[in-house]
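Student: Structure, please.
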Amino acid sequence: MFKPLHQRLNLYLDGDESYIFVPAEPVGAKSLVVHRHSGDIVVDSSNGSLPFNAKRSGKTVYGILGLIQLSISEYLIVITGRELRGKLQGHAVYRAADFEILPLDPSVSVMNPPHPVEAHLLALVKSHLACSMLLFSYDCDVTRRMQAQYVAKQNDEGRAFWEVVDDRFFWNKYLQSRFIDIAESNPQNDLSPFILPVINGTFDVRSSAVNSHTVQIALISRRSRFRAGTRYFRRGVDKDGHVANFNETEQIVIIDPESAKETVFSFVQTRGSAPVFWAEVNTLRYKPDLQIMDLQDTVEAVRQHLKEQTILYGEAKLVNLVDQKGHEKPVKDAFERYVAEANVPQVKYQYFDFHNECKHMRWDRISLLIEDLKEDLIRDGYFHRIAGQPDPVKWQLGVVRTNCMDNLDRTNVAQAAIAKWTLNMQLKAAGMSPSVLSEDDFVDNHEQLSMNLRELWSDHADLISKAYAGTGALKTDFTRTGKRTRAGAFDDLLKSALRYLKNNFFDGARQDAYDLVTGTWQSHKGPSSAMFLITDNRPLIIRAVPYMLTFALFMILAGLTLPRTSDYSLSYYFLFWLTLFGLALGFTLIHGVDYVSWPRLLPPTDIIHYDGPGFRSAHKGKGFGMDVGKLKAGASAQWLKRRTDKQMEEIELGTKKRVD
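Tutor: The predicted model follows:
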């Protein structure tokens, strides 16, 4: 068992001198002191005595998320509200529900920041905290799947929690870096009881009664902190083999929990962007321009990603659901080509033409994919442990890695179907006395169990989709009910429209928030170095056209709704304003890249300007035949500059840990 964490802290403010965190229990535990002027972080050795002027904060602190440096001050982020999401084998799992941001600089106010740049960066941090599903447990490692914890249990004994977690899913690793550095360099000043690892993901647990057994199903998804971001601004792979939107999803099944015959199953799947260098460049059109970059590093990046999968999980079965024709075909072709060139042992490729096989809302035909995977699923198995037995009955020897274009909607349907098939196999497993399901019985025959499974996977799909694309998942009517409906298709249409708006006009700031909180971009002291965040240097004509468009639309609506003051014809009136509206709209579309909400901290300039080998579906949204090399992603917006070598050095990707 790893060293215990403090679960509740009382915060005291010693004027402008320090923040003091006193553990509520155990009584007499050492306090943590953060000195505001020097930034020093120490474990107090004064036997619990507090400074005379120290005043207690009105809020209980349930954990310290970490420290972040912005342009003027460092800020301490603490969790002041938590929501119980459920219990896993008796261990509570919480969602961080409320936060407080404490400035170290006594002259800085979070409510009234001293500079617009500081206000902008603080707003990014607040928005990320408010919109993220941050999960934690004090006595259960939610960062690692059960099999990995079992393998490492002897090595974990007596170590600090932060030392044993899966580094990929330690979401606040960058925020905790100061605490970790101190804990590593000075064992006498051990901050480990205050270092709370948090994951960004999903967790839910449901119980069902099946044939005189209690069947508890928990679903937990862990999002990688590497290459994290939003739908169109994080795609593909990076040079270190990290892919966008990588999630490890673990379905845990506990039969008769907390009994002498408790039986535990764990089945893990992964998802992630197609591991090649590719992107989609927003142009305000519904379909962005598809860009695939054939770089010298591609084969090695693909090889690193696939090797990591096999080292961590065993044999990797790559299930590709990308369309084999139309807009998506180049991604499929590049994926297949580079996987073949990488030639990594223990990697098998499986293509499934989802849209063709399941057209006309026949999504039950996902069973064809299960049939193709059946042999591998049986061979690779799942983790199976029975209470009282010294060794597991079974190990999971491989993983199914699924992807579509976004790794959301089609991927959700496929993963849910695979998980359901595996659950049927688990509940009939040998070694259970007796088995929950007989050989001729199935999950679908038990309404409560079937409904719980569908809702778990549907809620999980919605949360992952909101984090990446900004809306709930598409196609969840099938996951929830087992049927594809016209109402579900209409709901998908509305979600698609909302995704378009968010991905084109709001996701730039969301991506900046990801890059700031995960440490992919790090702020320098002094707001002058980040003025590009709050200035708009686009040409006047670019900035003026949206106002012209809006005013023309207003005048057209006014002509339709306001009472007439004379009998003369309005033909010329409407002709003028419709012409102006059409010209403004056409100009906006022709210069579409100027109006997209691009990330400002790490803008994708290299992708927009890419002119090397590869594939580009079109060059839309870049104006009237202008030299692409002179364009910035905001046309001539000066804030969108190419990355410098110094900026690249600032990107912290951390050190990957092999956990089993």
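
Student: going forward, measure contacts and count neighbours with C-alpha atoms only.
Tutor: Will do.

Student: residues near the residue lying closest to Asp98 once chain neighbours are set aside, how many?
Tutor: Closest residue in space to Asp98, ignoring its immediate chain neighbours: Gly81 at 4.3 Å, by Cα to Cα, 6 or more residues apart in numbering. Counted with other Cα atoms under 10 Å, the neighbours of Gly81 add up to 17.

Student: what are the ranges of the helices in the stretch 251-400 of the chain?
Tutor: Counting by DSSP state H, counting those that start in this stretch, the stretch 251-400 of the chain forms helices over residues 298-313, 329-342, 354-357, 367-380, given from the N-terminal end onward.

Student: Please identify the deepest-packed of those.
Tutor: helix 298-313 (a mean of 20; mean count of other Cα atoms under 10 Å).

Student: who touches that one?
Tutor: Residues from elsewhere that reach helix 298-313, judged by Cα atoms under 8 Å, 6 or more residues apart in numbering: 237-243, 275-277, 315-316, 338-339, 341-344, 346-347, 396-399, 658-660.

Student: So that I can see them in PyMOL, could you write out a selection of the buried residues among these?
Tutor: To isolate the buried subset of those in PyMOL, counting by 16 or more other Cα atoms under 10 Å, use the following:
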select buried, resi 237+238+239+240+241+242+243+275+276+277+315+316+338+339+342+344+347+396+397+398+399+659
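
Student: For the comparison step, fold the sequence that follows:
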Amino acid sequence: MEDYPMRLYVSLKYFVIHWPRQESYLVLERNTQRIYSTNTFNFSGKGLTPDEILYIDIYFFLGVIPIETVLYIAVVTKAESKGKILGKTIYEISEIELIEFNRSEDPKNLENSKTSIKKLLSTGFYFSFDYSLTLSISYESQGGTLHDESDKRFYWNFELYKEFISQDINTLWFVPIIQGFFSVFHGDAVVLALVSRRSCERAGTRYNCRGIDENGNVANFVETEQILIVTDNIFSYTQIRGSVPLYWGQSGITAQLSFTKSREMSITAFCHHADRLIEKYGHITMINLLSSSKAFEYNLTNEWEAIFNKVYSNYSQHLSYTYFDFHSNCKGQKFHKINLLIERISNFLQYYCYYSSDGSKQQGVIRTNCLDCLDRTNVVQSSISWDVLMNMLRKVNMDYVIKQDASFVRAFKLQWADNGDYLSYQYTGTGSTISAVTREGSLGLKGLIMHGITSINRFYNATVHDDVKQISIDAVLRKKNKTQIVNKIEEELNKCSQEYSQFIDIRIRVVTWDLCGNKLGFINEITVSEDFCNIVIFAFQQVSEFGLYEDLLVSAMAGYALLKIICIEDSALVVFVEDRLIEDVTMFDHDSVYLPYKGKISNKKALTVIFELYDSSFAFVACHLVSGTDNNSARKEQIRYIHSQSFGSSEKLLEDFDCKILFGNLNFRVNLCTFQILSYLNDENYEELFKTEQLTHNLKYGYLPGYKEPEITFPPTYPYVEGSDEYDRLKSRGPSWCDRVLYSGKLIPQIYKDLKIIASSHRPVEAQFVLQVKKVNQELKKETESRLYEELSPRPLGSLPKMTCAKDLICS
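Tutor: So this is what the prediction gives:
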């Protein structure tokens, strides 16, 4: 019997995966849907006899796949070793099983869906227990698990593990799979391997998935790595392929091509695509192999080149483009003319170089495309790879010897031909139309006949099978189905939280003030409040010598504990919490970021604190945005930047908080001239002013999603003549509500007003909110949890694959 690494045990209440290599058990409770790992699991201690337990030997656990309302445990039951790199075995999945774990309701017959998913995952998917298939061989491991150090672009079962991560399962259990191709040849003096990794970010079948999406992901994006090992020397060369990076598609029996969105939208998406590639690979050379004699390919080239030319000035240091009409140049099977293309890009190939274990790095990649990025693309990529491969061998004085080695040359051709067939099958359902060119150097009569047959089969697959296959791909990547494992203990605990919780109203006060370069005075005026608040936050912009006044501010806040002062240059954020609450503050963190403006970092900044109090989460973001009536878009972009880049680009601020407040000198303006604004102010006609007020408009039309603002009943906060209540009419900017407070979460606004302090051209603004927080009695919660555990029971198990009874095993 094959030596399987793991074993899955199944009973009415438990799914248990035993991994002897890690001396660990992964337990899934069907009644509670709780997931945990443990070093021991005693079935008899759970009230089970061996007769009640079945088992099946598996390679590993793929994750949980939802089909409609049913959750299935996916496990790999058969796999084939495809060879080793550096002593590490690579496998191709050849069979999986889907075993019903739980369902929210009685489902329809799902056998066809299960069969389609099993078929999808049983060809062209690879894994290893100790080799990072999602990463190139040049990656230097930091000692993390395969999951922790993976490239999520190529990690096809990443979404199938996400709920396990949320329940703090050790990531050693997670084995990444890639879709693509792998082959390795072991010669007398060399090892030659080819690895292709298909992206799962815009995955799908040919006519269902073309072009680009709004995040810059393109269809049929594949990273292909040629690996060469000569004694102790390791070499690697990477190329990429991907659909034409515009919004386009094909539909109907004639596969009519159309541009699906405007050129302006394609420009934005193209720039996202270019930015991502440059960040990952350095310099990019884009090779376009489309035909000029086919009208729809010609139109696609023209549109792409128009967009490329429009943005090129921004990318001239990192991006280049080459057009090579493959059909025209190679007409009559003159495939040797591909050398003309290689000569044309030879400077880039020399500059990009390749990875070598002696310390050299690859500086850029060739990005090749035709229409489908399959047949023509694969032939050209193989030719480029051979050219680079000879340079690698020349470095170790092996080029002449290897060129005479027929087995090596044959292995290279077979690897690239099989690579073309695999990638083509995954995208179109058939092999490559011209793989014979790579395999034999020309199509020949048999190849020409197969070209025609393959083209017919592709059309058949597109009209008959592709939609079903697309549904399976979406299921594996969990693109649409939201059914998920929910820890029912947590779910039920939340439903009866009143049994072990008490609810407390927390009052929050925030004050923002732009001092325009003045020192902080009027401390008593800004610290006094009619209502006692449990949390008080101050934000100051353009404050001079703030450090001189810190102690005075703290002294004025009797009854409060200072949680944090952040002072960066002329901006400060000060956080106070009522004395009795300070010990209950947890998960505190803070950050500051400088904000970009016109492609450069400006002197404007954002200061942020986040923490938890009892069972509720808080985030306070104090910021000073760019000024100017014409900079509405720049201010919106700065707010987006704050949320994406704070806390080391971790996107913490994009998470849901019970209380999130963004406040400060946001600098949004009224789009009217000074005379019109003053006229409306004389009549206290705020309604007309808010019709053209920028922030009001942004909030109304969802340009700052999630945020709201309390109703404004006070006059514009800027620009006053310092020391008076009069607006400065000499300023070119009309009066505006620059100083604002926005909020999201479960807050209830109580107060929103300006403070009548005339020491600056800005008026301070105060807002108060109430948040109901939950305080948990942990002992009562534990008692409730124990009761719920006994009450929950699983549904009957659905149909199971053929398994063995565990009555002859000792389960401990």
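
Student: After superposition, what's the TM-score here?
Tutor: Overall, the chain-to-chain superposition scores 0.69 on the TM-score scale (TM-score structural alignment, normalised by the length of the first structure); 478 aligned residues with a Cα RMSD of 2.3 Å.

Student: still on that earlier bit, how about CSV for the helices of the stretch 251-400 of the first structure, with distance to Pro113 of the first structure added?
Tutor: Below are those laid out as CSV (distance: least, Cα to Cα, whole Å):
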stretch, distance to Pro113 of the first structure
helix 298-313, 42
helix 329-342, 45
helix 354-357, 51
helix 367-380, 55
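
Student: Nearest to Phe576 of the first structure, out of those helices?
Tutor: Distances from Phe576 of the first structure to each of those were compared using Cα to Cα; the shortest belongs to helix 329-342, at 43.7 Å.

Student: and the closest one, how far from the second structure on average?
Tutor: On superposition with the second structure, the average gap between helix 329-342 of the first structure and its aligned counterparts reaches 1.5 Å (mean Cα distance after the TM-score superposition for the first structure).

Student: State the number of residues packed around Ile471 of the second structure.
Tutor: Residues within reach of Ile471 of the second structure, counting by other Cα under 10 Å, total 19.

Student: ditto for Tyr641 of the second structure
Tutor: When counting by other Cα under 10 Å, one arrives at 17 neighbours for Tyr641 of the second structure.

Student: which residues touch it?
Tutor: With Cα under 8 Å, 6+ apart as the criterion, the residues that contact Tyr641 of the second structure are Leu595.

Student: Give the next helix or strand downstream of the host helix or strand of it.
Tutor: Secondary structure assignment for Tyr641 of the second structure, by DSSP states H and E: helix 632-649. Once the chain leaves helix 632-649 of the second structure, the next helix or strand it forms, by DSSP H and E, is strand 659-665.

Student: aligned partner of Leu67 of the first structure in the second structure?
Tutor: In the second structure, Leu67 of the first structure lines up with Val64, judged by TM-score structural alignment.

Student: Its match contacts Val70, doesn't it?
Tutor: No. Counting by Cα atoms under 8 Å, Val64 of the second structure stays clear of Val70, with 10.0 Å between them.

Student: what about these two, which has more around it?
Tutor: For the pair Val64 of the second structure and Val70, the greater number of neighbours falls to Val64 (27 against 20), based on other Cα under 10 Å.

Student: The more buried one: what's it in contact with?
Tutor: Neighbouring residues of Val64 of the second structure by Cα under 8 Å, 6+ apart: Leu71, Tyr72, Ile73, Ala74, Leu160, Tyr161.

Student: Surely it forms part of a strand?
Tutor: Yes. Per DSSP: H, G, I helix; E, B strand; the rest coil, Val64 of the second structure lies within a strand segment.

Student: any idea how far Glu52 of the second structure is from it?
Tutor: Using Cα to Cα, to the nearest Å, one obtains 23 Å as the distance from Val64 of the second structure to Glu52 of the second structure.

Student: What of Val609 of the second structure?
Tutor: Between Val609 of the second structure and Glu52 of the second structure the distance is 53 Å, computed by Cα to Cα.

Student: Looking at these two, which one has more neighbours?
Tutor: More neighbours surround Val609 than the other of Val609 of the second structure and Glu52, with 22 against 14 (other Cα under 10 Å).

Student: hey, where'd the helices end up in the stretch 51-200 of the second structure?
Tutor: Read by DSSP H, counting those that start in this stretch, the stretch 51-200 of the second structure holds these helices, from start to end of the chain: 111-120, 158-166.

Student: What is the burial count for the equivalent of Glu100 of the first structure over in the second structure?
Tutor: The criterion is TM-score structural alignment: under it, Glu100 of the first structure has Glu97 as its aligned partner in the second structure. Neighbour count of Glu97 of the second structure, defined by other Cα under 10 Å: 21.

Student: Identify the residues contacting Glu97 of the second structure.
Tutor: Listed by Cα under 8 Å, 6+ apart, the contact set of Glu97 of the second structure reads Ile73, Ala74, Val75, Val76, Thr77, Lys118, Pro801.
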